[in-house]
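Peer 1: the sequence and its predicted three-dimensional model are supplied below.
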Amino acid sequence: MNPFRAWVGRAWSHSRLIFCAMQSMAAANLERFYPSIIPIGQELRKEASVMLACSTDCQRETLLALLMIGATSSWFNPKDSGASLFLSFQSRLKRAILLNKVDINGAEGLFYMGSLVYWRMLLSYVHDHPRIVRDEIGISVRVPSQPSTLSFNNTPHPWAGVGFEIQKILCEVGLLIRTKRRKSKVPDDEPNPNLFDSQNSLLEAFELESRLLQTGCPAEDQVTNPGDHQTPVDHLLVFAEVYRLLGLLQIYRIFPTVLTSRLAADRSTWISSTRRIFNMVHHHAMTWGLQMNVPQDQFSPNFMAIWLTLFAYSIIEKLKALPIEAGTGAFQPFLLVACSGELRRPSVFTAGLKALIHSDGSLILMETGILRARQILLGRLQMLRDFLPPKPWDLCVSIVQEVWSRMDAISFPSILDKESDSGMDNMPLWLDVMIDHGYETLMG
């Protein structure tokens, strides 16, 4: 039921383009066992790239090859996002749709659009090109939120799973927070960012938060079972929920005003799924003896830091339930890296936290839990390196270790001295580490 695998499987024996693309991917995956195969894979990739550059068509084999060569660029060079190939795929797909070569709501069209959204989502966190992070197809896909009958629309996508709409929102989140962090790095002697732009960004953050809270996933019985015993439907639904939680985490981290507004809101007006999301944080807080029910005027920076840490911990707990060898394994690195930046270790000597705890033992419990979550996260990344092309995952591990190193060098009060709607600017962030060190790799 995987159209990607089926189409490639039928084409490779008669299409030199597909053959070279597929073999180059295999070579990249085998290089840690057979280093001598690296030049062969590079030569096959080069041949496929030349064939793509010399053609202008928008046939199925060309579109598939662009996905195969472009989305695996980081397998060969971890700092190559495949951006130019993404743009080529996007423009050729649009032409294929306009020429009626691809039905946008048919099996092939939905596969391509899901692939495009997933690829763009990853790119939006590592690339600034406006043509990449903005949707240039301009054609809507009919994906009902609650399908009444089983169809391809609710058959899991090989890359996007069942979280198509959520990943579309995550594209916009990536563009917003990356732009915000880049503006925050403007030197003090340069003109301050335009206040109007800052207010627009905050309004956009509020809108994206609302959309993420309102966008749900289909019920389990509404999703076609793909027949993969290692990746049942409930795993795919958990994965889609993790994407949604991650989007919220990034918004709340960069725009603390959005989080304080949400926490101060009347909970009786929340839909059940929103209430469930925020109850996760209180569940873990109670487990560690932390008191998180504080009045609105006590939403201090220390409180916000702990809340974000508990939220990130909740996401890791959900990911922990998904086996690393399952079909979702190859798509976890981005989620793991983005969560890593909120796993702060509290200090038992941090006076600013005394009002939030019942006893000093609560901080010890919390630190133990965070250290375990870190161990799980890093262990997953290292395990993925053992059965996926290793180059991008090495950078992922470097990002995670560096952001933790920066966190552990400071304490809660000092990292929250400066707070604004540009985010908690002095607090270490995974996105900053990635940008500062040039670790911008495609994590998927």
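Peer 2: That came through, no problem. Numbers count the residues shown, from 1 in each chain.

Peer 1: please make it C-alpha for all contacts and neighbour counts, starting now.
Peer 2: Noted.

Peer 1: so how far is stretch 278-298 from its chain's centroid?
Peer 2: 26 Å (Cα atoms, centre = their mean, to the nearest Å).

Peer 1: how about stretch 52-64?
Peer 2: Worked out by Cα atoms, centre = their mean, stretch 52-64 lies 28 Å from the chain centre.

Peer 1: residues making contact with it?
Peer 2: Residues outside stretch 52-64 that contact it (Cα atoms under 8 Å, 6 or more residues apart in numbering): 4, 8, 11, 15, 17-18, 66, 89, 92-93, 95-96, 101.

Peer 1: likewise for stretch 11-18?
Peer 2: 8, 19, 22, 48, 51, 61-62, 64-65.

Peer 1: return the set of buried residues in that stretch.
Peer 2: For stretch 11-18, a neighbour-count test (16 or more other Cα atoms under 10 Å) marks 11-12, 17-18 as buried.

Peer 1: return the subset of those residues lying in strands.
Peer 2: In strands, judged by DSSP state E, none of those are found.

Peer 1: in helices only, show me those.
Peer 2: Among those, DSSP state H puts 11, 17-18 in helices.

Peer 1: for those residues, give me TSV that also has distance to residue 252.
Peer 2: TSV is the format used below for those (distance: Cα to Cα, whole Å):
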residue	distance to residue 252
11	45
17	44
18	43
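
Peer 1: residue 400: helix or strand, and which one exactly?
Peer 2: Element membership for residue 400 (DSSP states H and E) is helix 390-408.

Peer 1: next: residue 92.
Peer 2: helix 83-98.

Peer 1: buried residues, that helix. List them.
Peer 2: Buried, per 16+ other Cα under 10 Å, within helix 83-98: 83, 85-90, 92-97.

Peer 1: now residue 434: closest residue in space that isn't a chain neighbour?
Peer 2: residue 440 (5.6 Å; Cα to Cα, 6 or more residues apart in numbering).

Peer 1: the one you found contacts residue 79, doesn't it?
Peer 2: Yes - counting by Cα atoms under 8 Å, residue 440 does reach residue 79; the two are 6.1 Å apart.

Peer 1: please compare the first structure with the one that follows:
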Amino acid sequence: MAKEWGLSYQVRWIEIGRHKYNFRSLGVLGTTDTLMLDRTHQELAKEDHSPSDIVSLPAARDKVHRVPRNILNIPSLLITRWFEQVCPIWSAFDSEISLNRTLAKRLWGESEAVLTSLQSMSAAYMSNQAPQMKAAALQYMQAAMNAITSEILVLNTRGVMQTLPVGVLFALVCMGTIFGWINRHELVNRLLRNTKAILSEAKLHSQSFSPSDRQMLSFFVSSTQYWDTLVTFMGVEDESGAAVSDNNSEDTMLHFDINGNETQYSSLTPHPWTGISTLTSQLFCESIKCCRSFRKKMKGHEDGPASLLDALDVMARAEQLELMLKQLEYPNLDEIGETGDQLTPRQHLIEAAEAYRLSALLHLYQTFPNTSTEVSPIGSFEIARDDVIWGDRVVPLALYLTDLLKKIPPESGSRSLLPILYIAASTGLRFRGGLSSVQLPTALGHSSGLLADHALSFDLGDLSWTHHHGSFDGFTSMSEDIILIGDARHLIMQRLGLLENCLYPKPIEIAKNLVKAIWEAYDNDLFNQHDVHWADIMEDLGLRSIFG
């Protein structure tokens, strides 16, 4: 995908206060020419014609009809399309209450960085239906990065930050989304790190900010935390080889109410990216970091006391997170502000927040099977400390999570939150003992999975092959969880297919391939070793993207 979009860049260092910024001013290969728009009929009329150019009336009519009847103003069209098509899929809910929409309305006429960033998003989104828009998307990306760099330079000359640079921050978030769409992970990380650095600098001076700037600071902190969650889930490493992390994780837990007072929660107005899942997604992010760190240590086969102590520290952190997740409570429905979006009632946001909580627990239980659990996280089944982890903890939790996600319709405005949650649920949908537990006849059991296209590719006209497999009585009894897991797998693939048609499709396509690869690895684990882990599969196959 990176080669397909043909991006190249040069490094430009920018320093603001104590923080160093590394922006890449994009130079787009093969698109250096001025963006060509359709010429107007007046321009066509000014062209000189020799007598030999005079043609018959029918030919002249044919020439006239080849001129477009409606001349589109591409820059204006892209802004219009952003508000009509991109904003709804970029938010957990979409209405005049959403800060994503209101900020874009206020800033696109004031900030060149915001204007070109919105145009870049629209052009990239439209290129799925009209590939001709790809060249325009590349040019607008280049213009947006140049504008962001220029505005950062202006900000740098002002010394102490007295007001929050809302336009620059909003543009950075927009561009981070685009590069996530087209799988330019190194640029996603670079923009994320610079956004965090700007926010860290802003927090040092936040006491002198106006109440509105303090509210915007809380908004961008929450937005960046969710961005960090998506990057952490896909496990991309930075240039030093370490997993991308927030060096100011304590700061990201701070929120501000509308009066500028520091509180645990900003207000009960839903966030346009996370809904009411801001704190829950933070715990999800920390859980994923624990899981990835532990798997990396296990795969590295490191020995020695230091490695053992590191592993024990990660396990202790996992137990702390489990306790925090089980004690987490949400506000009552009537305490949550309205979304203003008919497609996204508040109940959808509560269900999404609960899905994040269960997803975090699901990943912890898979990665740390000895995690102590005394209370069921969902109350629908009893868990004992020494029970079989997958059969009595992971699978039931994954089935419950899938049922919860089923309640959120695919047309909900919160659909942008769902891809990562569908993937999380899929990681727990494992048949006991692989496909061997299904007890398929030999002729069917050689398939790599129950859903393989060739699983039933035999001649139904000749049923003599059935004589070698005994009576039909062998199919009269089957573990109920086999049916439930099969139904849950079908639902997840069906929902991902629907999301592929309404969200930016490339990340959803990767999500579908990742889920299939996880299930295939489970189904082929005939000896039930339970050493298959979703993070290893994502790493080994390179099936990573920004799933949100």
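Peer 2: Cool, the structure landed. Since the model is a prediction, treat every value here as computed from it, not as a measurement.

Peer 1: coming back round to it: what is the equivalent residue in structure 2 for the residue nearest to residue 434 of structure 1?
Peer 2: Taking TM-score structural alignment, residue 440 of structure 1 has residue 544 as its aligned residue in structure 2.

Peer 1: how close does its match get to residue 173 of structure 2?
Peer 2: Remark: distance between residue 544 of structure 2 and residue 173 of structure 2 (Cα to Cα, to the nearest Å) = 19 Å.

Peer 1: and what of residue 433 of structure 2?
Peer 2: If you go by Cα to Cα, the gap between residue 433 of structure 2 and residue 173 of structure 2 works out to 44 Å.

Peer 1: what about the two, which has more around it?
Peer 2: residue 173 (20 against 17; other Cα atoms under 10 Å).

Peer 1: what about that one, distance to residue 222 of structure 2?
Peer 2: For residue 173 of structure 2, the distance to residue 222 of structure 2 - Cα to Cα - is 12 Å.

Peer 1: swap in residue 489 of structure 2?
Peer 2: 32 Å.

Peer 1: compare these two (neighbour count), which wins?
Peer 2: residue 222 (26 against 21).

Peer 1: what's the match for that one in structure 1?
Peer 2: Under TM-score structural alignment, residue 222 of structure 2 pairs with residue 114 in structure 1.

Peer 1: residues contacting its match?
Peer 2: Taking Cα under 8 Å, 6+ apart as the test, what residue 114 of structure 1 contacts is 157, 159-160, 164.

Peer 1: possible to save these as TSV with distance to residue 178 of structure 1 and secondary structure?
Peer 2: Compiled in TSV, the contacts of residue 114 of structure 1 are given as follows (distance: Cα to Cα, whole Å; DSSP: H, G, I helix; E, B strand; the rest coil):
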residue	distance to residue 178 of structure 1	secondary structure
157	27	strand
159	23	coil
160	22	coil
164	21	helix
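
Peer 1: looking at those residues, which two lie furthest apart in space?
Peer 2: 159 and 164 (9.6 Å; Cα to Cα).

Peer 1: mind listing the shared neighbours of the two?
Peer 2: What both residue 159 of structure 1 and residue 164 touch, as defined by Cα under 8 Å, 6+ apart, is the set 114, 118.

Peer 1: can you get me a residue count around residue 122 of structure 2?
Peer 2: With other Cα under 10 Å as criterion, residue 122 of structure 2 counts 28.

Peer 1: doesn't it fall inside a strand?
Peer 2: No - read with DSSP: H, G, I helix; E, B strand; the rest coil, residue 122 of structure 2 is helix and lies in no strand.

Peer 1: who's in contact with the corresponding residue of structure 1 for it?
Peer 2: Using TM-score structural alignment, the partner of residue 122 of structure 2 in structure 1 is residue 26. By Cα under 8 Å, 6+ apart, the residues touching residue 26 of structure 1 are residue 41.

Peer 1: if you set the cut-off to 7 Å instead, what comes out?
Peer 2: By Cα atoms under 7 Å, 6 or more residues apart in numbering, residue 26 of structure 1 lies in contact with nothing.

Peer 1: can you check residue 333 of structure 1 too?
Peer 2: Counting by Cα under 7 Å, 6+ apart, residue 333 of structure 1 has contacts 381, 443-444.

Peer 1: okay, and which of the residues you listed map to helices?
Peer 2: residue 381.

Peer 1: picking that back up, of all the buried residues of stretch 11-18 of structure 1, which comes closest to residue 246 of structure 1?
Peer 2: Distances from residue 246 of structure 1 to the buried residues of stretch 11-18 of structure 1, taken by Cα to Cα, are shortest for residue 18, at 34.6 Å.
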